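Undergrad: Structure, please.
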Amino acid sequence: MAIPTETLFLDPESERTLQQQIQQLVADSILSGRFQPGEKMPSTRAFARHLKVARITVSLAYNELVANGFLVSRDRSGYFVADTAPRRPQFTAPAADPDGAMDWQAAIANPQRPPSELVRPPDWRSYHFPFIYGQSDPRLFDHQNWRLCAINALGRKDFEALTTDYYERDDPVLIEYLRRQLLPRRGISAQPQEILLTMGAQNALWIATQLLLSSERTAAMENPGYAGLRDLLRQSRCRTHFVDIDEDGLPPEDIPRGIDAVFTTASHHCPTNVTMPQARRRDLLTRAREENFVVVEDDYEFELPSLRAPTPALKAQDRTGHVIYIGSFSKTLFPGLRMGYMVAPEPFIRQARSMRAYIMRHPPGHVQRTMAYFLSLGHFDAQLARMGDAFSRRRAVMEKAIEDVGLDLATPGLTGGSSFWLRAPAHVSTTDLAMRLREDSVVIEPGQAFFKPEEQNQQFYRLAYSSIATNRIPQGVELIGRAIAELSER
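TA: Below you'll find the predicted structure:
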């Protein structure tokens, strides 16, 4: 019996390729029992005509299904559902017993609050003016060379890197590139045993808070500051002291006595973009040495262009081993990569490696090796140059648009990063502003999430240019100005 083509449809909203959709459609139909062993599949010509796709697309999908054991090909007869095709096991689910339902509220010993999130729609990419921070721009990413590096990492030559359980170790090729090429750009010298790969900067911060803090210890963080860190500090149950930043970032003299760990974005403060001057860095390191507390440095976005001379990382000036350095590839490659790293004295990295092993042993080996190829073959530096040119143009256009519209820069005169930190009029809530702007297909990020919980600060907002085309920036900024004027008149 032949399977009629009229019963087969593709999902127009799917993000998969047409070939992948056809494979999934047929495989799901076989696994569910809808297609039975021995039934004949539609011919490639008829299937392609019905779906309005190229015949070669259907042929390639069928060939993959043959290779995976779902279909068999018979000369001059076509394709058939294989007699040995995989099938889902059939089980009858027991009837639910509402009287004996598990009380999960009582069972969970450590309930977690949802993480703090910026006010942004999940479908922000569909908006015409997405001033969203930290997201990749597909127009700037080197898809072709990343694909080639991934193919190499999946090849026979790297079979061991692909399949081996590293246990607590990391890919030595990637570690060697980090310590010889990337870290020296921040003035940092490190041995392999002082570097640990993580699943992004957030994972690195989690490991640091788990090892350094407890309910009996005290941490200090910047205010405003990174909301994801604030959530981690709350989860650790430590006492948290919020230190208000100024035009030079974190003031070391405002850090109270008795601190066990200080978290800072010294080179590029989140979210204001200010840079801590050298005098403050020396003061912070002096206090860390004298009072024996740890400084955790989140050095995000250091690779992005700046009009001023680069400043070495705080870790580069650490002569006593008090600084834990955290870096990430999320802003320069893509956030979904989830690849970061920590640099710290070997005793801490040894403990961090053990902590990581409890959760995941190590980041996937093929991802590490793909990264190693992409970096070592020069593709990463080429991408940085491409991003640098694009971001410089976008920054200049946005800076002019902000000036022309008359928006208020909260930290004027800055020359780097991928965003601007702005201040709305005192009587305008930026949360309300963000919701109003969605009507104009504009997405901004209100600043409330960056401030300590008890501080209701609705005056600030962030505009990023990493995800928006240059030619859309002026109109988007103009719409923001109009919305602020409208809300000011209420």
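Undergrad: CA only for contacts and neighbour counts going forward, please
TA: Noted.
Undergrad: And residue 293, how far from residue 45?
TA: Distance of residue 293 to residue 45, computed by Cα to Cα, to the nearest Å: 71 Å.
Undergrad: More neighbours: which of the two?
TA: residue 293 (20 against 14; other Cα atoms under 10 Å).
Undergrad: ok, which stretches of the stretch 51-200 of the chain are helices?
TA: With DSSP state H, counting those that start in this stretch applied, the stretch 51-200 of the chain shows helices at 55-67, 104-107, 143-153, 159-163, 172-177, 200-212, listed in chain order.
Undergrad: how about the first one: buried residues?
TA: In other words, helix 55-67. Residues of helix 55-67 classed as buried by neighbour count (16 or more other Cα atoms under 10 Å): 55, 57-66.
Undergrad: Show me what that helix is packed against.
TA: If you count contacts as 3 or more Cα pairs under 8 Å, 6 or more residues apart in numbering; DSSP states H and E, helix 55-67 packs onto helix 18-31, helix 44-51, strand 71-74.
Undergrad: Okay, angle between it and helix 44-51 too, please.
TA: Relative orientation of helix 55-67 and helix 44-51, computed by axes from the mean of the first three to the mean of the last three Cα atoms, to 10 degrees: 120 degrees.
Undergrad: One more, so I can put them side by side:
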Amino acid sequence: MAIPTETLFLDPDSERTLQQQIQGLVADSILSGRFQAGEKMPSTRAFAKHLKVARITVSLAYNELVANGYLVSRDRSGYFVSDTAPRLPQFRPPPPDPEDAVDWDSVIANPFAPPSELVRPSDWRNYHFPFIYGQSDPRLFDHQNWRLCALNALGRKDFESLTTDYYERDDPVLIEYLRRQLLPRRGISARPEEVLLTMGAQNALWFATQLLLSPEKTAVMENPGYAGLRDLLRQVGCRTVFAEVDQDGLPPEAIPHGADVVCTTASHHCPTSVTMPIARRRELLRRAREENFIIIEDDYEFELPSLRAPTPALKAQDRTGCVIYVGSFSKTLFPGLRMGYLVAPEPFIRQARSLRAYIMRHPPGHVQRTMAYFLSLGHFDAQLTRMGDAFSRRRAVMEKAIEENGLELATPGLSGGSSFWLRAPAGVSTTALALRLREDSVLIEPGQAFFNPEEPNQNFYRLAYSSIASNRIPQGIELIARATEELARA
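TA: Alright, predicted model coming up:
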């Protein structure tokens, strides 16, 4: 029996190639039992005509399906579903019994609250003016060289790095690059035993909070500050003190006596992007030394261009080992990479390595080796230069547009980063403003998620320029100003 072409369709919104879609369509139909062994597939010509694709695309998909055992080719007869094609096991699940269903609310011993989320739709790329933070711009990424590095990492030469279980260790090539090339740019010197790779900065912060805090201890975080950190502190059950930041970041005098851990984003404060001055950093380190508390330094965005001379990391000035340094590649490469690192004294890293081994051993070996190639071959530095040029142009355009449209910068005179922190007029809720702007295909990030939940603040919002082209910025800012004025009059 021949399979009619009219029953086969492609998804116009799929991100896969046409060949991949055809392969998946046929394979899924065979696995589900919709196509039976011995049935004849549509000819490549008829299939291509029906799908409105090139005939070679269908031929290549059929050849892959033959290689994988789904189809067989018979001379002058065409393609048929193989008698030995894979099949999903056919099990009939038992009928549900709602009366005796497990009460998961009572069974789960350690419930986790859902993480705080910014008001950001999943389809944000479909918006014309996406002023959202931390997302990569595919126009700036070096896809070709990343692909070549990935191919090298997957090649026979690196088969061991691809397949070996490192247990608690990391790729020595990547660790060596971090130690010799990346960390010295922040003034940090570290031995291999003092560096640990993580699945992004959030994962690194989780290790730190798990090892350093408990319900009997006190943590201090910036207000406003990183919402993801606040969630981690809440989950560990410690006492959390919110310290109000000013135009220079976290004031050391705002830290109460008796603190066990102080969390800061000294180089680029989250979300205001202000930089902590050297004198304030020295005072923070002095207090940590005298009062015996640990500092967690989240040093994101340090690679991005700055109009001022670069400032060494807080960790670079640490002489007693009181600073736990957190770094990440999410902002400079892409957030989906999920690659970060911890730098700390060896006793802490030893414990963090053991904790990591319990839950995931190590980040995937082939990802580590791909990163090692991309960094060591100079592609990473070229990427930073390309991003720096684009971000500098976008920043200048946005700063001018903000001034021309009368919007208020909450932290004027910033020197770098990838976003602006703005204040809305009194009485204007930036959460309501964000929802209103979606009607104009504009996305902003209301600031409520960054503040202490017990003292809500709807007056601030963040505008980022990492994901929006320069030529769209002026119109987007104009729409924001218009919607802001509209809500202020309401």
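Undergrad: Drop the TM-score for these two in here.
TA: The pair, once superposed, lands on a TM-score of 0.99 when counted by TM-score structural alignment, normalised by the length of the first structure; 490 aligned residues with a Cα RMSD of 0.8 Å.
Undergrad: Same list (the helices of the stretch 51-200 of the first structure) but as CSV, adding distance to residue 461 of the first structure.
TA: As requested, those are arranged in CSV below (distance: least, Cα to Cα, whole Å):
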stretch, distance to residue 461 of the first structure
helix 55-67, 47
helix 104-107, 36
helix 143-153, 32
helix 159-163, 43
helix 172-177, 37
helix 200-212, 22
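Undergrad: Could you say which of these is packed most deeply?
TA: helix 200-212 (a mean of 20; mean count of other Cα atoms under 10 Å).
Undergrad: Mean per-residue distance, that one versus the second structure.
TA: Superposing on the second structure and averaging over aligned pairs (mean Cα distance after the TM-score superposition for the first structure), helix 200-212 of the first structure comes out at 0.3 Å.
Undergrad: Could you list every helix and strand in contact with that helix?
TA: Counting by 3+ Cα pairs under 8 Å, 6+ apart, helix 200-212 of the first structure packs on helix 227-236, strand 323-328, strand 340-343, helix 346-359.
Undergrad: with the second structure superposed, average distance for the last one?
TA: Right, helix 346-359 of the first structure. Per aligned residue, helix 346-359 of the first structure averages 0.7 Å (mean Cα distance after the TM-score superposition for the first structure).
Undergrad: tell me, the helix or strand just after that helix lands on which residues of the second structure?
TA: Sequence-wise, the next helix or strand downstream of helix 346-359 of the first structure (DSSP states H and E) is helix 365-376. Using TM-score structural alignment, helix 365-376 of the first structure lines up with residues 365-376 of the second structure.
Undergrad: which ones are touching residue 272 of the second structure?
TA: 410-411, 420-421 (Cα atoms under 8 Å, 6 or more residues apart in numbering).
Undergrad: Give me the contact list for the host helix or strand of residue 436 of the second structure.
TA: Per DSSP H and E: residue 436 of the second structure is located in helix 430-437. Outside helix 430-437 of the second structure, the residues within contact range by Cα under 8 Å, 6+ apart are 119, 424, 443-448, 458-461, 479-480, 483-484, 487.
Undergrad: follow-up on the earlier one: closest one of the buried residues of helix 55-67 of the first structure to residue 343 of the first structure?
TA: Proximity of these to residue 343 of the first structure (Cα to Cα) peaks at residue 64, which lies at 43.8 Å.
Undergrad: contacting residues around the nearest residue to that closest one once chain neighbours are set aside?
TA: Among residues not flanking residue 64 of the first structure along the chain, residue 23 sits closest, at 7.5 Å (Cα to Cα, 6 or more residues apart in numbering). For residue 23 of the first structure, the contact set (Cα under 8 Å, 6+ apart) comprises 61-62, 64-65.
Undergrad: For those, could you give me TSV that also reports distance to residue 431 of the first structure?
TA: Shown next, in TSV, are the contacts of residue 23 of the first structure (distance: Cα to Cα, whole Å):
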residue	distance to residue 431 of the first structure
61	48
62	51
64	50
65	50
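Undergrad: what about the second structure, which of the residues you listed hold up?
TA: Contacts conserved in the second structure for these, counting by both residues aligned by TM-score structural alignment, their matches' Cα atoms under 8 Å: 61-62, 64-65.
Undergrad: Show me the one of the helices and strands packed on helix 55-67 of the first structure that comes nearest residue 334 of the first structure.
TA: helix 18-31 (23.1 Å).
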